[in-house]
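> Quick one: sequence and predicted model below, then my questions.
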Amino acid sequence: MEKPRLLSLGADEAERGLMRWAFSRDYDVLEASGRAEAVDIARDGRAAVGIMDLCLPPSKAQGAAEGMKAVREVLSTNPLFKAVVLTDLDRREHAMRAIDIGAFDFFTKPVEIEDVRLTVRRAINTYRLQVESMGGQPGAAWPGELIGLSQPMQQVFSTVRKVAEVNIPALVRGEPGTGKETLARAAHRVSSRHSMPFVKVACDSMPENVLGAELFGRASADGLAVCKGKIDLADGGTLYLEEAGTMSLTIQKRLLDRLFSRCPEKPPPGAKACADTRVISSSTRDLRTMVRAGEFSEDLYNRLAIITLDVPPLRDRGEDVYMLAVYFLKKYSKELGKPVIGFSAGAVEAISGYSWPGNVREMENRIKRAVSFSKNSEIAAGDLFLPSGATGCVQGSLADTREAFRKRMIYEVLSRNSGNVTRTASELGISRQYLSRLIARFNIKVAR
């Protein structure tokens, strides 16, 4: 079996030698002594994870400017790259800035090799999970807004792939701003209909008579010309009904007849009687409750909801929150031409502690505004204009978060191995003795 490749970036040959000695048994270690060499390795896809020393020449004596450039350029070249950064104890703030711009984790020197080994294994697993969630090719399938490692989002990705594979209607449910349209577009993008139109109809934005003409088309006054409806425009592709629960019962009946009846209503002149259209609907309201209340057609619901996809609110997505924040920061820094490279420590805590009632849409809008008006290289907590007192629940630090990840990972692997320490240590790539110390430190108990 081919070993995973690991980038080792550092100006000190002896330190690179130590990393080579520590990791060469389990990894194909690719060494780089400078920024350009490291960027080439990442660009060529030769490594997806790297141990990167921030103290590089020519700025080694003054700080970590060159190392920060290396991290930034590597992540720009390959957004999924996992950079584990090393820095001197008195330059810890540089490591924190590296985390802000997307580094995976950091250590202060001198390092405990077993700690680094465990983090590298976690980084490799994270990278593989992200690639798998995107259909096997980094960046090939999902748009950036669908980045997510949380369990709820992994379930969403799995369902989206199923939706894409079959030519039957699907219903996307979730709170406002969770990304229902983004998911519908992703399902279309990776389906066999990807080269055909994706046609959106905002059912909640127009009165009944206008919506009817929008969906079904209309003939001109003289009856000679025809204005095609969105159903016909989506022929061969996907029709996306946004907020389907706002349609009147009259429109629902016509839609049921036009799309799902063997004897559909007569279309306008020039329009097809039966359009080859795949329907994806979305709703923030519970359509089942509306059916029971007589507000939504049961027949139409049963046809639209053959597959259902529930999008989790952002507050339930754990580790995805900060990943999305970094994505939007990079997106709008580039689009708006602003030299904003990260978040301050206070902003990181604010982002992590806020409940985001407006979900992904609220986060995108707040970060876009913050980048637009920023005059600094970092976004501060105040730039986000979060409601007063909204982040008071934040506790602990980035180090606490890392410890929590480590504890959870050990617990999950130990549970999977029925408490067998030897097998768990082997799977994690650390020594049995070190794993035993971590189990004691975290007070982990697993039934054998």
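Happy to help now that I have it. Numbering: from 1, shown residues only.

> contacts and neighbour counts: CA atoms only from here.
Will do.

> Which secondary structure element is home to the nearest residue to Arg20 once chain neighbours are set aside?
The spatially closest residue to Arg20, leaving aside those adjacent along the chain, is Val29, at 6.2 Å (Cα to Cα, 6 or more residues apart in numbering). Under the criterion DSSP states H and E, the helix or strand holding Val29 is strand 28-32.

> Could you check whatever helix or strand comes next after that strand and say which residues are buried?
Downstream of strand 28-32, the first helix or strand assigned by DSSP H and E is helix 35-43. When burial is assessed from 16 or more other Cα atoms under 10 Å, helix 35-43 yields the following buried residues: Arg35, Ala38, Val39, Ile41, Ala42, Arg43.

> Quick one: list the elements packing against helix 35-43.
In terms of contact count using 3 or more Cα pairs under 8 Å, 6 or more residues apart in numbering; DSSP states H and E, helix 35-43 is assigned the packing partners strand 5-9, helix 65-77.

> could you check the distance from Thr289 over to Leu249?
Using Cα to Cα, to the nearest Å, we find Thr289 at a distance of 15 Å from Leu249.

> Please identify which of these two sits among more neighbours.
A count of neighbours by other Cα atoms under 10 Å puts Leu249 above the other of Thr289 and Leu249, at 15 against 11.

> residue contacts, the more buried one?
By Cα atoms under 8 Å, 6 or more residues apart in numbering, Leu249 lies in contact with Glu295, Phe296, Ser297.

> Buried ones among these?
Buried members of the contacts of Leu249, counted by 16+ other Cα under 10 Å: Glu295, Phe296, Ser297.

> hang on, the earlier thing: starting at the chain centroid, how far to the strand holding Val29?
Here strand 28-32 is found 29 Å from its chain centre; the criterion is Cα atoms, centre = their mean, to the nearest Å.

> Which elements pack onto the helix or strand harbouring Glu364?
Glu364 is located in helix 359-373, with elements delineated by DSSP H and E. Identification of packing neighbours for helix 359-373 by 3+ Cα pairs under 8 Å, 6+ apart yields helix 320-335.

> Let's see that with 10 Å instead.
With contacts taken as 3 or more Cα pairs under 10 Å, 6 or more residues apart in numbering; DSSP states H and E, helix 359-373 sits against helix 320-335, strand 378-379.

> Can you say which of these is nearest to Leu171?
Each of these has some distance to Leu171 by Cα to Cα; the shortest is helix 320-335, at 23.5 Å.

> could you say what helices and strands that closest one packs with?
Short answer (3+ Cα pairs under 10 Å, 6+ apart): helix 320-335 packs on helix 92-100, strand 342-343, helix 345-353, helix 359-373.

> Please compare the first structure with the one that follows:
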Amino acid sequence: MLRSLLIVEDDPGLQSQLKWCFDGYEVQIAGDRVSAIAVLRRVAPPVITLDLGLPPDPANVSEGIATLKEVLRLAPRTKVIVVTGNDDRANALKALELGAYDFYQKPIDSDVLKVIIDRAYQLYELEEENRNLALRQGKSPLDGVIANSPEMLDVCRIIEKVGPTDATTLLLGESGTGKEVLAKAIHEISARNEYPFVAINCASIPDTLLESELFGYEKGAFTGAAKRTLGKIEHANGGTLFLDEIGDMPLSLQAKLLRFLQERVIERVGGRAEISVDVRVICATNRDLDEMIGSGTFREDLFYRVSEITINIPPLRDRAGDAVLLAWAFLAKFAAQNSTKVRGFSKEALQSIEDYSWPGNVRELENKIKRAVIMAEGSQISAEELQLSAGSEESQPFNLREVRDQAEASAVSRALTYVEGNVSKAAELLGVSRPTLYDLVNKYGLK
């Protein structure tokens, strides 16, 4: 296949000269910004040569710079080679600052320009190859994390960057999304992994006991305090403290936690001595902390302390493909634990796993698979044994023609809606001609 090249040039003479002097390229010509963007949307050329002096203001570079910005906004990986006059070096440098790949000064020598274009195309292909390789090998080395969806792989990459630091981290996500698993993963890739990982659920301990659980207490501090007892914070010294459901921490205790985070010292209940503690803190909650701050039930200054790094964990329903991937992992785990002969799922069972909305997230999926493994009568788990209600979404097809048709119809509908039914503007957005758009509208019954 010929390589695609777009030449943006308003001079008819240069257009004719350049159109035929690049062997191995399918050359597209555009004389202004509108036609250049239309070609970009339709063809998506990897390399573009761009004359900065374009109509309606060919004497200046404003239109060329605007074209460059729009090209890089729509296709940021495109290699743009800016073509300038001999006395226009300042604008060429400005274009490079904006993201252009290279510049070339007129008069044009097609042989020299072809070398620059060839190098740009080779770099583009190399970057695409590396990007595709990274996507194919985009599995996270995080211990305990099973994911292959782009959403969770993005989360894993953030954790890989945050883990080696000592930044206080806040994990936000619905109940059952795996916040503690990710907190442990952060601990395991940190320099503190040889020291304790200590977790405490702030919602599961009565308010009257939570302070002593966290900070410890001295002998005689209260009735029943027969000896000095270290709290969770001291037990985590040198390692990581995980405060789960921090949104449920009572307001009276938040001030004391804030002081610990600021000073890294604690006082045991009933004690007077300040004790220095070296601990990394990770917090998690399924509550809306912004709303709680507005209602006065969560301290704003504490929020800023615990959220040096904030990581949003997507719910399972928004993680394409992860439900089935996790189901296979849980099947292997529980089949080994229960010594059963269950080895797989029926086709209908896999479809029901994919279609179900999983309001309880990964925790619900784990419980469903565990029950099904125990109750299964054959070597495969059936849809009935999973006991899932009907999915909230339509089943996604595997047939490529169906997938393409669905995506095409959706794109046409969105484009028409975006421009309030203006066919010319919709065709421009989609990168197709008006007749083609009319054919698509008729094909999919859109109005």
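Nice, I can see it. Small disclaimer: the values here were computed from a predicted structure and weren't measured.

> picking that back up, from the helices and strands packed on helix 359-373 of the first structure, which stretch is densest packed?
Most buried of these, by mean neighbour count (mean count of other Cα atoms under 10 Å): strand 378-379, with a mean of 24.

> equivalent range in the second structure for that one?
The counterpart of strand 378-379 of the first structure in the second structure, counting by TM-score structural alignment, spans residues 380-381.

> What lies in contact with the matching stretch?
331, 341-350, 369, 372-375 (Cα atoms under 10 Å, 6 or more residues apart in numbering).

> Which of those residues ranks first by neighbour count?
Among the contacts of stretch 380-381 of the second structure, Val373 has the most neighbours (other Cα under 10 Å), with 29 neighbours.

> Next up, the contacts around that one.
330-335, 338-344, 367, 379-381, 385-386.

> if we can go back for a sec, closest one of the contacts of stretch 380-381 of the second structure to Gly64 of the second structure?
Each of the contacts of stretch 380-381 of the second structure was scored against Gly64 of the second structure by Cα to Cα, and Leu350 proved nearest at 52.6 Å.

> so that closest one touches Leu326, yeah?
No. Here Leu350 of the second structure does not reach Leu326: they are 11.4 Å apart, not a contact under Cα atoms under 10 Å.

> re earlier: okay if I get the helices and strands packed on helix 320-335 of the first structure as TSV plus distance to Pro269 of the first structure?
Compiled in TSV, those are given as follows (distance: least, Cα to Cα, whole Å):
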stretch	distance to Pro269 of the first structure
helix 92-100	58
strand 342-343	57
helix 345-353	54
helix 359-373	41
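
> Indicate which one of those is closest to Thr284 of the first structure.
Proximity of those to Thr284 of the first structure was assessed by Cα to Cα; the nearest stretch is helix 359-373, lying at 12.8 Å.

> Give me the mean deviation of the closest one from the second structure.
Between helix 359-373 of the first structure and its aligned stretch in the second structure, the superposed structures give an average distance of 0.5 Å (mean Cα distance after the TM-score superposition for the first structure).

> ok now that helix, how far from the chain's centre?
Centroid separation for helix 359-373 of the first structure versus its chain: 16 Å, with Cα atoms, centre = their mean.

> For Lys232 of the second structure, what is the corresponding residue in the first structure?
Taking TM-score structural alignment, the alignment pairs Lys232 of the second structure with Lys230 from the first structure.

> wait, doesn't its match sit right on Leu255?
No. With contact defined as Cα under 10 Å, Lys230 of the first structure does not reach Leu255; the gap is 11.6 Å.

> which residues do the two both contact?
The contact sets of Lys230 of the first structure and Leu255 overlap at Gly212, Leu215, Phe216 (Cα under 10 Å, 6+ apart).

> Neighbour count added to those, as CSV?
What follows is these, written out as CSV (neighbours: other Cα atoms under 10 Å):
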residue, neighbour count
Gly212, 22
Leu215, 22
Phe216, 22
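
> Among those residues, which one lies nearest to Glu319 of the first structure?
Looking at these and their distance to Glu319 of the first structure, the nearest is Leu215, at 40.0 Å (Cα to Cα).

> what's the distance between the residue most central in space within the first structure and Met206 of the first structure?
Central residue of the first structure (Cα atoms, centre = their mean): Ile147, 1.1 Å from the mean position. Counting by Cα to Cα, the separation of Ile147 of the first structure from Met206 of the first structure is 32 Å.

> Which stretch of the first structure is stretch 414-431 of the second structure matched to in the alignment?
Mapped onto the first structure using TM-score structural alignment, stretch 414-431 of the second structure covers no residues at all.

> which residues are contacting that stretch?
Taking contacts as Cα under 10 Å, 6+ apart, the residues outside stretch 414-431 of the second structure that touch it are 34-35, 37-44, 408-409, 411-413, 432-438, 441, 446-447.

> redo that, cut-off 8 Å
Applying Cα under 8 Å, 6+ apart, the set of residues contacting stretch 414-431 of the second structure from outside is Ala38, Val39, Leu40, Arg41, Arg42, Val43, Ala411, Val412, Ser433, Arg434, Leu437.

> looking at this, Ser413 of the second structure is in a helix?
Yes. If the criterion is DSSP: H, G, I helix; E, B strand; the rest coil, then Ser413 of the second structure is within a helix.

> Tell me how many other residues crowd it.
By the other Cα under 10 Å criterion, the neighbourhood of Ser413 of the second structure contains 18 residues.

> Okay, the residue lying farthest from the centre of the first structure and Ala213 of the first structure: tell me how far apart.
No residue in the first structure has its C-alpha farther from the mean C-alpha position than Asp222, which lies at 51.3 Å (Cα atoms, centre = their mean). Applying Cα to Cα, the value for Asp222 of the first structure to Ala213 of the first structure is 16 Å.
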